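In: The following comprises the amino acid sequence and a computationally predicted model.
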Amino acid sequence: MADAPRAGAGEPGGWSVPGPSPRHDVVVVGGGIVGVAVVTALLDAGHTSVALVERESSLAAHQTGRNSNVIHSGLYYAPGSLKARLAVAGCAETKAFCAEQDLPYLECGKVVAATDESELGRMAELVRRGRANGVEVQELDAAGVRDREPAVSAVAGLWVPSTGICDYEAITRRLAELAVARGAVLHTGRAVRSAVRRRSDVVVHTDAGDLLAGQVVVCAGLRSDEIARASGFDPGVRIVPFRGEYSDLRGPKADAVRGLVYPVPDPAFPFLGVHATRGVDGSVHVGPNAVLALAREGYDWRTLKVRELAGTLTDPGFLALAAKQWRYGLGEMHRSVSKAAMAEAVSKMLPGTTADDLQPPHDVMRRAGVRAQAVRPDGALVDDFLFVQDGSGGDGEPTVLHVLNAPSPAATAALPIGREIVSRLEGKSTDGAVAS
């Protein structure tokens, strides 16, 4: 399919915008894969006037375009949770979409490696969860792990064949191309300040003028709680930005990695740990760590926004989290500033890995990502997707649905998430909170 038409001068990488409409049926805020999937689901449901607004000049600029590009199986998530249900469905749908659209992907499978007997209990819980979620999971002994990944040292492991790899930025762009062809309006380079409900509509305030809508879906990732508060809605959480950094694994160690190699995760954290991933381009990257970013879009230590950092450091939820997990945080910071420390973490799965084997990724977009993690006032990390609706939507009442927590595996689950959100807008789903 040909590239989508480009915007004119002054909007590099932007999208052309059909003639403006004074009012849209639905406006979606945020041009990551979840926002574009919501647009797709709205069009599928018969909505004919749909617009998407993205603050950056191009789509997929943040979480969508800066991650491991793993198609998650649904192994890790609590049975019955949104993550479990939507990731399992999304795993199959993502691969089917890539095949249909001739986009790069590979169902390469994943080894989860237990490097110490103390991890076996947690690994058994993964087996229970995976099978409860309908995910095929094969238990491996040490020899079985070596058969799958000869370079990995483990006392036991799991083989998850449905896990894969893809290019989520490419998927997002193709979904957007198809949506534009069906009549959706895309505004890039246009920052949304708030989405305020009135009696008969919602006013979407942007830095380039207002848009009107009957309903609004805010999929703003790192800015989702800010937009909710600016709209007069209490989100009940704060987004804390955690940066995850990646390195390319080079040389014989990289050559020996066949697919995806993950540690057994610590259930106290929503992060899956430092893992090795062979991408669709053939390169092998390792990471991420998880350190507090110094800005919402703080992709390195040099990017500091004092007001944003101060807001995080004075937030009661973050302070409670830091008081409980400061040792973990210090360890993550050590791995961020020391390549040797990162190599030591990798060597637990891939023995013999040294700092010399780790190099900055050849693609600058792959060097770091920032996870938009919702934290509750008591310091608890929100462990599931969180969709909260302002207004019931009954009798045509204008509503704003805020997507307040959609980190990994949201990219995998994006297509089902889109349908879930449309069901909520239409009053067909009973999951989640509604505020009036």
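Out: That came through fine. Numbering: from 1, shown residues only.
In: For the rest of this, base every contact and every neighbour count on C-alpha atoms.
Out: OK.
In: Report the buried residues of stretch 33-45.
Out: Buried residues in stretch 33-45, defined by neighbour count with 16 or more other Cα atoms under 10 Å: Ile33, Val34, Gly35, Val36, Ala37, Val38, Val39, Thr40, Ala41, Leu42, Leu43.
In: what would these look like in TSV with distance to Gly144 and secondary structure?
Out: Converted to TSV, the buried residues of stretch 33-45 look like this (distance: Cα to Cα, whole Å; DSSP: H, G, I helix; E, B strand; the rest coil):
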residue	distance to Gly144	secondary structure
Ile33	36	helix
Val34	37	helix
Gly35	41	helix
Val36	40	helix
Ala37	38	helix
Val38	41	helix
Val39	44	helix
Thr40	42	helix
Ala41	42	helix
Leu42	45	helix
Leu43	46	helix
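In: closest to Ala268 among those residues?
Out: Checking the buried residues of stretch 33-45 against Ala268 with Cα to Cα, the nearest one is Val34 at 25.9 Å.
In: and the residue nearest to that closest one when sequence neighbours are not counted, how many neighbours does it have?
Out: Sequence neighbours aside, Ala414 is the residue nearest to Val34 in space, at 5.0 Å (criterion: Cα to Cα, 6 or more residues apart in numbering). For Ala414, the neighbour count with other Cα atoms under 10 Å is 27.
In: want to compare, so here's the second one:
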Amino acid sequence: MYDLTIIGGGILGLATAREFLIKYPNLKLILLEKESTLAFHQSGRNSGVIHSGIYYKPNSLKAKLCVEGAEKMFQYCAENNIPHKKIGKIIVATKESELNNLETIFKNGIANGVKDLALINQEQVSKIEPKCKALRAIHCPHTGIADYKAVCNSMANDIKNKHGEILLNHKVIDLKRIEHAIHLKTDSKMITTENVITCGGAHSDKLAILSGGAKSPKIIPFRGSYLLLKKDAESIVNGLIYPVPDPKFPFLGVHFTPQTDGRVWLGPNAVLAFAIEGYRFSTINIKELLSCLFYPGMIKLMLKYWRTGILELYRDLSKKEFLKSLQKFIPEITLDQCEEGPSGIRAQALNYDGTLVDDFVLETNQPNIFHVRNAPSPAATSSLSIAEMITVKAAKHFEL
């Protein structure tokens, strides 16, 4: 029997397993991943940004753990020879109506302890991004990029070196508590364990419900699609260029994101995916789609923001409309300079009342079971700090 089983082989599950084995080296630990490779979903399909912590409400978990986590992530990448770079970011206002929100973001960043932030004008923006048009902007020099797949593989090696086990191709399909043990049935075998931590990403609500947890919040999958700058156009940008995000939503808007391999991603948009793992417009799972559409919280959200939803869908279907979002910042960019890029899924928790959950959510209302219910961006940046928090809270909950 295992002392601890962690469900989920994304960056958060791996970071948590690693942290437990650092703190409790004699723990008999196993990590289960349903796919044939680690970091197959959100952890391996995000834009690779090490966020600074500027956006988030002061005193929130996101604010605290992102600022701490960014520093830890830069250090981890450096110590393990993982491709990364501190390239800086500008958050750009292009119209008067965005200036108040820009000021709020700046104040949040200062309150959260983000270092060396500066409000800058067009002339100063031009020195950082010569092609960028701006009314005003925030310069955030300590934002960076990293290869998160490489981070995950490195964490997996850490786990194995500390005698933890990792099983791929093991999807948990049932969970039963029998006497003093928890029995996990996968599609391959039965595993007995004393304690369980779920880091299921887009499936976190299902795993919680499987063990008798609350049905709310529900995970709603939002697909984000990217274009790529063609290689001969990559010199248009030097670093990260972000818009001023709409404060009604937890999405950061269409942006320019250089990668560690030199490519430049453009995006993402944010549209309802037609399947939990629906990375393409054509991927449809009727059961999962109807489950989302008829969830009371989703009905309320759609009734309130149907115009925004239609505009996002139109932008998803029209490259010209997608391009317009980019031309607000780099007017000279053309479709001829772009090509099809990857896509990802953001697992976003939605409350029963239709409000989007805007912070990390950890649930400990069942003996010997600990759930990560909501961990969207900046979870990759924050993963080492989130793992430390989970380890402290879960160890106390499990009475280790």
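Out: Arrived safely, thanks for sending. The structure displayed is predicted, hence computed values, not measured ones.
In: And the equivalent of the residue nearest to Val34 of structure 1 over in structure 2, how close does it get to Phe398 of structure 2?
Out: Aligned by TM-score structural alignment, Ala414 of structure 1 pairs with Ser383 of structure 2. Using Cα to Cα, to the nearest Å, we find Ser383 of structure 2 at a distance of 21 Å from Phe398 of structure 2.
In: Name the helix or strand for the residue nearest to Val34 of structure 1, please.
Out: If you go by DSSP states H and E, Ala414 of structure 1 is part of helix 410-425.
In: post-alignment, that helix versus structure 2, mean distance?
Out: With mean Cα distance after the TM-score superposition for structure 1, helix 410-425 of structure 1 departs from structure 2 by a mean of 0.6 Å once superposed.
In: Measure how far that helix is from the centre of its chain, please.
Out: Put simply, helix 410-425 of structure 1 sits 13 Å off its chain's centre (Cα atoms, centre = their mean, to the nearest Å).
In: downstream neighbour of it in the secondary structure list?
Out: Using DSSP H and E, the helix or strand that follows helix 410-425 of structure 1 in sequence is strand 433-435.
In: neighbours around the closest residue to Gly354 of structure 2 other than its chain neighbours, how many?
Out: Distances taken as Cα to Cα, 6+ apart place Gly297 nearest to Gly354 of structure 2, at 3.7 Å, with adjacent residues excluded. Neighbourhood size, Gly297 of structure 2 [other Cα under 10 Å]: 21.
In: so how far is Arg238 of structure 1 from the aligned partner of Gly297 of structure 2 in structure 1?
Out: Gly297 of structure 2 maps onto Gly317 in structure 1, with residues paired by TM-score structural alignment. Look at Gly317 of structure 1 and Arg238 of structure 1: by Cα to Cα, they are 8 Å apart.
In: what do you get for Asp210 of structure 1?
Out: Distance, Asp210 of structure 1 to Arg238 of structure 1, using Cα to Cα: 26 Å.
In: Show me the helices in the stretch 51-200 of structure 2, by range?
Out: For the stretch 51-200 of structure 2, the helices defined by DSSP state H, counting those that start in this stretch cover 61-79, 99-112, 122-128, 148-161.
In: Where does the last one end up in structure 1?
Out: Residues 168-181 of structure 1 are where helix 148-161 of structure 2 aligns, with TM-score structural alignment as the criterion.
In: mean shift of the matching stretch relative to structure 2?
Out: Stretch 168-181 of structure 1 versus its aligned partner: 0.6 Å mean (mean Cα distance after the TM-score superposition for structure 1).
In: count of neighbours near the aligned residue in structure 2 for Val400 of structure 1?
Out: In structure 2, Val400 of structure 1 lines up with Ile369, judged by TM-score structural alignment. Per other Cα under 10 Å, the neighbour tally for Ile369 of structure 2 reads 22.
In: Ile369 of structure 2 reaches Ile197, doesn't it?
Out: Yes. Contact criterion Cα atoms under 8 Å: Ile369 of structure 2 and Ile197 qualify, at 5.9 Å.
In: residues shared between the contacts of those two?
Out: With contacts defined as Cα atoms under 8 Å, 6 or more residues apart in numbering, no residue is adjacent to both Ile369 of structure 2 and Ile197.
In: top strand in structure 1 by residue count?
Out: In structure 1, taking DSSP state E as the definition, the longest strand is strand 209-218.
In: what about it, how far off from structure 2?
Out: Taken over the aligned residues, the distance from strand 209-218 of structure 1 to structure 2 averages 1.3 Å (mean Cα distance after the TM-score superposition for structure 1).
In: I'd like to know which elements that strand is packed against.
Out: strand 24-29, strand 202-206, strand 399-405 (3 or more Cα pairs under 8 Å, 6 or more residues apart in numbering; DSSP states H and E).
In: Report the aligned residue range of structure 2 for the second one.
Out: The alignment of strand 202-206 of structure 1 onto structure 2 (TM-score structural alignment) covers residues 182-186.
In: Lys162 of structure 2 contacts Tyr24, correct?
Out: No. Contact between Lys162 of structure 2 and Tyr24 fails when scored by Cα under 8 Å: they sit 10.0 Å apart.
In: longest helix of structure 2?
Out: If you go by DSSP state H, structure 2 has its longest helix at helix 296-317.
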